[in-house]
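Asker: Sequence and predicted structure are below.
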Amino acid sequence: MLYATTTPEQKRAHLRRILTPGAGRQFPGTFTPLSAPLIQEKGFDGLYVSGAVLANELGLPDIGLTTLTEVAHRAGQIARMSDLPTIADADTGFGEPMNVARTIHELENAGLAGCHIEDQVNPKRCGHLDGKATVDTETATKRIRAAAQARRDENFLIMARTDLRAAEGLDAAVERAQALVAAGADAIFPEAMKDLSEFEAMCSAVDVPVLANMTEFGKSELFTREQLAAAGVALIIYPVTSLRSAMGAIERTLDTIAAQGTQEPAVQEMMTRARLYELVDYEAYSSFDAGVFDFDVPERFTDQGAQG
């Protein structure tokens, strides 16, 4: 009720314990606090908040238009609703090294367990599009060094993302990853890997956990958890899956209403009133200190009666 039962510090320590090479920990992406307890209930290891998804939710493309305030606020709303650790996409750190330092403070304050900062030129673009531009190694390492020095909780995870693979090849990406680890990165996010052998090469080249991005319609094949774990991957994200699933369902239901004049044929595919009330823990709020704050739960979680 209201918030997770574990503190941000406990979540960060837990994240450190579970991120080991070959663990293949699964972090579904989410853009709404409502899905956070659902992801936890399904037995996943953590939550991921994609910068692209937050931009898209605002009706914007993923080209660096969102602000630190917007990202920290929404990511914090999501993190508070689950006992799982939440990792946020911090794009290029929202500015120069001093801005990167402030970004880390704001994300710590918001209750995040970690974030990743990338080596693209700002404004950035989606990691699975062509034409990306990356900064030089000195600039990239300054961002990570600033992030590592700024954190106040030693367990807050500083992950470095490199987009160098697309433009300069695997060897260049590996070399960049090693430099980022030397600068203080706790984990590496190699974007747009071509196949499992490239994940294996990256995992072998660094002595920190490696992330695999399993985004649909991207450069990488959608490998299974078992395949990625065998390659040495510690963490797997599914950044846009929930948004694409939700928007697909919304579009299909709108088509049904437009074509048939009612949503009735689509109701069987919807989450029921009872299930929604369960997710938001309606009953706990109803019973909390009834002498001060009390109301009845309509129909005791049934899906009969008035709709709303």
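Answerer: Received, thanks.
Asker: CA atoms for contacts and neighbours, from now on please.
Answerer: OK.
Asker: quick one, helices of this structure?
Answerer: For the chain, the helices defined by DSSP state H occupy 8-18, 35-41, 51-57, 68-79, 97-109, 137-150, 164-168, 170-182, 196-205, 225-230, 241-260, 273-279, 282-287.
Asker: Just send those helices back as JSON lines, with mean neighbour count too.
Answerer: Converted to JSON lines, the helices of the chain look like this (neighbours: other CA atoms under 10 Å):
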{"stretch": "helix 8-18", "mean neighbour count": "18"}
{"stretch": "helix 35-41", "mean neighbour count": "19"}
{"stretch": "helix 51-57", "mean neighbour count": "21"}
{"stretch": "helix 68-79", "mean neighbour count": "21"}
{"stretch": "helix 97-109", "mean neighbour count": "21"}
{"stretch": "helix 137-150", "mean neighbour count": "21"}
{"stretch": "helix 164-168", "mean neighbour count": "19"}
{"stretch": "helix 170-182", "mean neighbour count": "20"}
{"stretch": "helix 196-205", "mean neighbour count": "18"}
{"stretch": "helix 225-230", "mean neighbour count": "18"}
{"stretch": "helix 241-260", "mean neighbour count": "14"}
{"stretch": "helix 273-279", "mean neighbour count": "15"}
{"stretch": "helix 282-287", "mean neighbour count": "15"}
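Asker: Put this next to the previous one:
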Amino acid sequence: MAGLLAASTSAADKRAAFRAGLESGHIQRLPGAFNPLVAKLIQEIGFEGVYVSGAVLSAELGLPDIGLTTLTEVSGRGHQIARVTDLPVLIDADTGFGEPMSAARTVTVLEDAGIAGCHLEDQVNPKRCGHLDGKAVVPADEMVRRLRAAVSARRDPNFVICARTDAAGIEGIDAAIERARAYAEAGADLIFTEALHTADDFEKFRTAVDTPLLANITEFGKSELLSAVTLDKIGYNAIIYPVSTLRLAMHAAEAGLREIHAEGTQSGLLDRMQHRSRLYELLQYERYNEFDSDIFNFTLGRNQ
């Protein structure tokens, strides 16, 4: 029963697909998944990949996004999500969880977790959310060492190492461009420039940098909510929607809980709930039933 208990596509094939997608000339859309069930939905709807956000993982744990999560927590959730989807999974690895040697270990652990790629950022460790003010970045040569360590530890050459720079809002776009070029020279396969503001900013970066580029289009941040079509025309290779599904879910959960608290019943909320039958469809209950029947519903012959 391929693809039932886990994805039928191997980690190696998912990494190859991610590489091919980045080189395809068509933008790869990666919504954030805050749990494995959301990843299954992302695949069913037809997106090209799945993103796992560090900010979302922190929020799920009831923590701010200021570098409090650990490699174990991040890789564990990444593994849970990657194992249920045939899509490549890109994960937020913050600053690599320490010094360059830690970044190298991070890559090996994420490879073992079945992830297709990760991004490492040039913020000072511990980091903070990329759309907050008051960020600080390390010197470019320190980030280069971080990236070289990560690249050297990679065993699958198709594992995508993305370099994120937070320098645009601190040192300016020109400085961020220079950093991006240095990071590509150090071996980064993909460049993620955080908190660009306008389409012109994205175009300026695309014109100046040859490496594949990723755009972070997150709500309530510093960037315009540019469409995938617009970014595709500019020439971007990938787009992430990191927190969208969590924000949608939490808004709905809060509204529903407030109504239950006020009314004492959920009866007025049924049209806003996923039906049991739809959940079962997404989980493939019917296939599990067939699998169970094939294994356990049998009779023994007389000579056995």
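Answerer: Sure, I can see it. Just so it is clear, the structure is predicted and the values come from calculations on it, not from any experiment.
Asker: ok so, going back, distance to C115 of the first structure for the helices of the first structure - can I get that in CSV?
Answerer: Output for the helices of the first structure, formatted as CSV (distance: least, CA to CA, whole Å):
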stretch, distance to C115 of the first structure
helix 8-18, 11
helix 35-41, 17
helix 51-57, 11
helix 68-79, 10
helix 97-109, 8
helix 137-150, 10
helix 164-168, 19
helix 170-182, 14
helix 196-205, 19
helix 225-230, 21
helix 241-260, 19
helix 273-279, 26
helix 282-287, 32
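Asker: of all those helices, which lies closest to M1 of the first structure?
Answerer: M1 of the first structure lies closest, by CA to CA, to one member of the helices of the first structure: helix 282-287, at 6.7 Å.
Asker: and for the closest one, what span of the second structure is it aligned with?
Answerer: Using TM-score structural alignment, helix 282-287 of the first structure lines up with residues 285-290 of the second structure.
Asker: Of all the helices of the first structure, which one is nearest C126 of the first structure?
Answerer: helix 51-57 (7.1 Å).
Asker: which residues of the second structure does that closest one align to?
Answerer: So helix 51-57 of the first structure sits over residues 54-60 in the second structure, by TM-score structural alignment.
Asker: Please name the residues that touch A150 of the first structure.
Answerer: With contact set as CA atoms under 8 Å, 6 or more residues apart in numbering, A150 of the first structure has these partners: 101-102, 104-105.
Asker: Surely V138 of the second structure touches D122?
Answerer: Yes. Between V138 of the second structure and D122 a contact is recorded at 5.8 Å, counting by CA atoms under 8 Å.
Asker: okay, the two: which has more neighbours?
Answerer: D122 (27 against 15; other CA atoms under 10 Å).
Asker: mean deviation (superposed) between the match of helix 51-57 of the first structure and the first structure, please.
Answerer: With mean CA distance after the TM-score superposition for the first structure, stretch 54-60 of the second structure departs from the first structure by a mean of 0.4 Å once superposed.
Asker: I would like the residues contacting that stretch, please.
Answerer: With CA under 8 Å, 6+ apart as the criterion, stretch 54-60 of the second structure contacts 34, 64-65, 68-69, 74, 91-94, 129, 242-243, 246.
Asker: and what of stretch 62-71 of the first structure?
Answerer: Under the criterion CA under 8 Å, 6+ apart, residues 51-56, 90-91, 94, 103, 122-126 lie in contact with stretch 62-71 of the first structure.
Asker: one more time with 10 Å
Answerer: Stretch 62-71 of the first structure is contacted from outside by 49-56, 58, 60, 73, 75-77, 88-95, 99-100, 102-104, 106-107, 110, 122-127, using CA atoms under 10 Å, 6 or more residues apart in numbering.
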